[in-house]
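Peer 1: Pasting a predicted model and its sequence here:
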Amino acid sequence: MTENKGALADIRVIELGQLIAGPFCGQLLGDMGADVIKVEPPGAGDPMREWGHGDAKLWWEVVARNKRSVSANLRVPEGQEIVRLLAAHADILIENFRPGTLEKWGLGPEALHAINPRLIIVRVSGYGQTGPYSSRAGFGGIGEAMGGWRAIVGDPDRPPSRMGVSIGDSLAASYACMGALAALHARERTGRGQVVDSALYEAVLQVMESLVPEYVVSGHVRKRSGSVLEAIAPSNVYPCRDGEYLIGANQDAVFARLCAAMGAPALASDPRYATHRARGERQVELDERIAAWTATLTVDALEALMIEHGVPAGRIYGAKDMLNDPHFAAREALIEVDSPRWGTFQMQNAFPRLSDTTSAVRRLAPATVGEHNHEVYGELLGMTETQIRQLKAKGAA
């Protein structure tokens, strides 16, 4: 474990959540220095331990980094009492169970705040803690659908598509983290904790730009438009002789620079393309014209022209490209870790960057469920070895 210089080095987090949304919120806080104690059910633990793609299931190594693992069975009184004891020593508690579950276990906000009035309780759920849908089961994809994302993603002649990552969960977790940080700041004034309520569908709704007011004011309904944004041109992936390349030149001055790079500067003043609106009305036509030009060039040659003329553009990266890119290396966007189970491998670094209180990956994900039981229950809660063994024998830890 490396030295903790993070902005949240004096903050302790109890993470009760499983799968993606709750644990990703915990990952973000842990990367910023918080001591994150992850509470897992005895036995198999968090299902994320077995999630991932390919032969090696490595998602856990990312989402559980900077965390300590303890085991507690929240369905029995002894396990619930462990959470109460931990909450007394915590600043933030994260959960992403269906609303009402914590209350059923005697661990709702009222009960926890009676133990620790300064505790910030972060609750991530499909539909939020209130409202007629609050008791429904909700996963990220459902939030993406209800929040408006799925309806506008994909090709117009196909069913709605999804991203290749769990964006709904990640957005809800990111907003939950943002709420926790705001609540920490508010606690400095009030001395009190509060509840952060992050709903999956509302997190998605927050990034839907002007979708709702456009409909209300003008009746416009955004539709699926494939690889482009409707009426935003040129901004697309274009073919090259040896691959594909993304160009975004929809702003007037940038479009003029693209035209110069194409050897057709007069296009920038052509009434058909001279304004943002005109280019949007002729989006398909303009894309076809640009594609005919890019298809004559290699990716390297096109990139050189885009850099020379100051046109925002870039390659379509996969993992291999990231690992070989000098900019990723220079900024340490990827870091190398050495795992007893997996050996040496790379993962994304902590983000965002802070110039003084540095975020970092300080410790590997816990290898086993309850790996830190003796450390946390003994040192933090003052339990004896006998008490810890008794909890394990009862199936409570």
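Peer 2: Cool, got the structure.
Peer 1: drop to CA atoms for contacts and neighbour counts, all remaining ones
Peer 2: Noted.
Peer 1: Any idea how many residues pack against I307?
Peer 2: 13 (other Cα atoms under 10 Å).
Peer 1: That one belongs to a helix?
Peer 2: Yes - counting by DSSP: H, G, I helix; E, B strand; the rest coil, one finds I307 located in a helix.
Peer 1: Quick check: the gap between N96 and F24.
Peer 2: For N96, the distance to F24 equals 11 Å [Cα to Cα, to the nearest Å].
Peer 1: Centre of the chain to the longest helix along the chain, how far?
Peer 2: As assigned by DSSP state H, the longest helix anywhere in the chain is helix 167-190. Relative to its chain's centre, helix 167-190 lies at 13 Å (Cα atoms, centre = their mean, to the nearest Å).
Peer 1: and here's the other structure:
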Amino acid sequence: MGAVLDGIKVLDLSRVLAGPWATMTLGDLGAEIWKIEQPGAGDDTRGWMPPSVEGISTYYLGANRNKKSLAVDIGRPEGREIIIELARKADILVENFRPASLRKFKLTYEDLKAINPRLIVCSISGYGRGHELEERPGYDFIIQAESGFMAITGERDGEPMRLGVAFIDLVTGMNAVQAVLAALYMRERTGEGQWLDIGLNDSALFLLANVASGYLNTGKEHGRYGNAHPSIAPYQIFACSDGRIAIAVGTEEQFRRFCRVIGLAHLSDDPRYATNRKRTEHRDTLLPLLEQHFASLSLPALLAELRAASVPAGEVRSVGQALTSDIAALRQSVVSVPAPTIGSFRSVRSPLRMSASPSREPTPPPAIGQHTDAVLAEHLGLGPEQIERLRSSGAIG
């Protein structure tokens, strides 16, 4: 059996991260992705470096496997006509244009629905569509600040901090995939496509999860706790004599086992620390005591003993250590395929593991316009002379 989205065609008019992350995931699931890029420049992330390999941005490489690149100038009438004809053939269209640009190019959902009623159109934007702020551009960093995430990230008395990756972009891409798959299922029942309005700000607020619930139901702000947890203790990083360890003790039984393993069994009998609530209330006395004790312990032996006792614990690793770890090897998390321009292309395997319809083996991210001629010939039936005429006019690159 093939990949679950074999035969599904995606017209990708998005760029940077949220949209390309969504279409890359659809490509992992077997869909054919037609990535439209401006001739010459291409996706913005092609220029985001360092780091790079053989002059190619690793940022671009990280979000664009399993795609076919077409260099089409959508600003030219002939270029727009190519987009229209591809939309007629596609099942899904993903875009992150501003609404004014969509109206200018006559690529609104209503325009596209008229030519392909079965088309599912996924619009990704910073703040959603259909209101006075729909034209405001959305950037992950800004929305991390605006959504409250930076206010709850960082040391208690330090500056608000962003997360180390553009996680709101990534989650928005994942939300887009969920919506697309649901729309495909609905189309099987109704025969019609629909419009999906996916916003970064919506994704960020939803991702606040228990923090949002806490504020909405108590009116209390969350604040910053560094690596600690506001509702669970001990739940943070401790420095051992030869490394750092992350501890997550969520139950009373785990706390008893934890205290026994580290050689402080008496703490579990102390009434100040008998329950999780009491431990969080008395964290100011508990945590300094633990920090002092951990400084004398060796990380490898401690980690082995905690895991043997089923106490949640892990070594604080670098990215390189994580990607070469035992669990990454067991799960075959890193995949490598030949790539003409860089020798081999390495990436992290899709986390979507399905027994009957495995993800597609990755193909390297394409060069700008690498598949223009092939896609136009196969799906629009254009011959060499027609393609050359379009290239001469500047409509394609």
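Peer 2: Perfect, I can see it now. Not measured: the values here are computed from a predicted model.
Peer 1: which is the next helix or strand following the longest helix of the first structure?
Peer 2: On the C-terminal side of helix 167-190 of the first structure, the closest following helix or strand by DSSP states H and E is strand 195-199.
Peer 1: Break down the stretch 101-250 of the second structure into its helices, ranges please.
Peer 2: 109-115, 140-146, 167-190, 200-207, 209-218 (DSSP state H, counting those that start in this stretch).
Peer 1: do you know which of these lies nearest G128 of the second structure?
Peer 2: Closest approach to G128 of the second structure among the helices of the stretch 101-250 of the second structure is made by helix 200-207 (7.7 Å; Cα to Cα).
Peer 1: how much does the closest one stray from the first structure?
Peer 2: Its matched residues in the first structure lie on average 0.8 Å from helix 200-207 of the second structure after superposition (mean Cα distance after the TM-score superposition for the first structure).
Peer 1: which residues are in contact with that helix?
Peer 2: With Cα atoms under 8 Å, 6 or more residues apart in numbering as the contact definition, helix 200-207 of the second structure has outside contacts at 124-128, 138, 140, 143-144, 147, 149, 168-169, 171-172, 175, 212.
Peer 1: Can you flag the buried ones in those?
Peer 2: 124-128, 138, 140, 143-144, 147, 149, 168-169, 171-172, 175, 212 (16 or more other Cα atoms under 10 Å).
Peer 1: Take the helices of the stretch 101-250 of the second structure and write them to a markdown table, including distance to P160 of the second structure.
Peer 2: As requested, the helices of the stretch 101-250 of the second structure are arranged in a markdown table below (distance: least, Cα to Cα, whole Å):
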| stretch | distance to P160 of the second structure |
| --- | --- |
| helix 109-115 | 39 |
| helix 140-146 | 8 |
| helix 167-190 | 16 |
| helix 200-207 | 16 |
| helix 209-218 | 16 |
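Peer 1: Mind checking these for the one nearest to D91 of the second structure?
Peer 2: helix 167-190 (8.6 Å).
Peer 1: Quick check: the closest one compared with the first structure, mean distance?
Peer 2: Counting by mean Cα distance after the TM-score superposition for the first structure, helix 167-190 of the second structure comes out at 0.7 Å.
Peer 1: Could you measure from G2 of the second structure over to R65 of the second structure?
Peer 2: G2 of the second structure is 18 Å from R65 of the second structure, by Cα to Cα.
Peer 1: who's more crowded, these two?
Peer 2: Set side by side, G2 of the second structure and R65 show more neighbours around R65, with 24 against 13, by other Cα under 10 Å.
Peer 1: gap between R76 of the second structure and R391 of the second structure?
Peer 2: Applying Cα to Cα to R76 of the second structure and R391 of the second structure gives a distance of 12 Å.
Peer 1: Likewise for D197 of the second structure?
Peer 2: On the measure of Cα to Cα, D197 of the second structure and R391 of the second structure end up 34 Å apart.
Peer 1: What range does stretch 225-240 of the first structure cover in the second structure?
Peer 2: Mapping stretch 225-240 of the first structure onto the second structure (TM-score structural alignment) gives residues 225-240.
Peer 1: That stretch spans what distance, first to last residue?
Peer 2: 20 Å.
Peer 1: again, but for stretch 122-135 of the second structure
Peer 2: Using Cα to Cα, the distance between the terminal residues of stretch 122-135 of the second structure is 17 Å.
Peer 1: contacts for that stretch?
Peer 2: Under Cα under 8 Å, 6+ apart, the answer for stretch 122-135 of the second structure is 18-19, 92-100, 136-139, 172, 176, 180, 195-202.
Peer 1: quick one: contacts for A183 of the first structure?
Peer 2: 120, 193-194, 196.
Peer 1: got a markdown table for these, with neighbour count too?
Peer 2: Formatted as a markdown table, the contacts of A183 of the first structure follow (neighbours: other Cα atoms under 10 Å):
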| residue | neighbour count |
| --- | --- |
| I120 | 28 |
| G193 | 22 |
| Q194 | 19 |
| V196 | 22 |
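Peer 1: list the ones among those that the second structure also has?
Peer 2: Using both residues aligned by TM-score structural alignment, their matches' Cα atoms under 8 Å, the second structure keeps these contacts from these: 120, 193-194.
Peer 1: Would you mind putting those residues into JSON lines with distance to G106 of the first structure alongside?
Peer 2: Converted to JSON lines, those look like this (distance: Cα to Cα, whole Å):
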{"residue": "I120", "distance to G106 of the first structure": "17"}
{"residue": "G193", "distance to G106 of the first structure": "18"}
{"residue": "Q194", "distance to G106 of the first structure": "17"}
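Peer 1: ok, of those, which one's closest to D300 of the first structure?
Peer 2: I120 (51.0 Å).
Peer 1: Not counting sequence-adjacent ones, nearest residue to the residue nearest to the spatial centre of the second structure?
Peer 2: The centroid of the second structure falls nearest to L170 when counting by Cα atoms, centre = their mean (2.4 Å). Sequence neighbours aside, A18 is the residue nearest to L170 of the second structure in space, at 5.6 Å (criterion: Cα to Cα, 6 or more residues apart in numbering).
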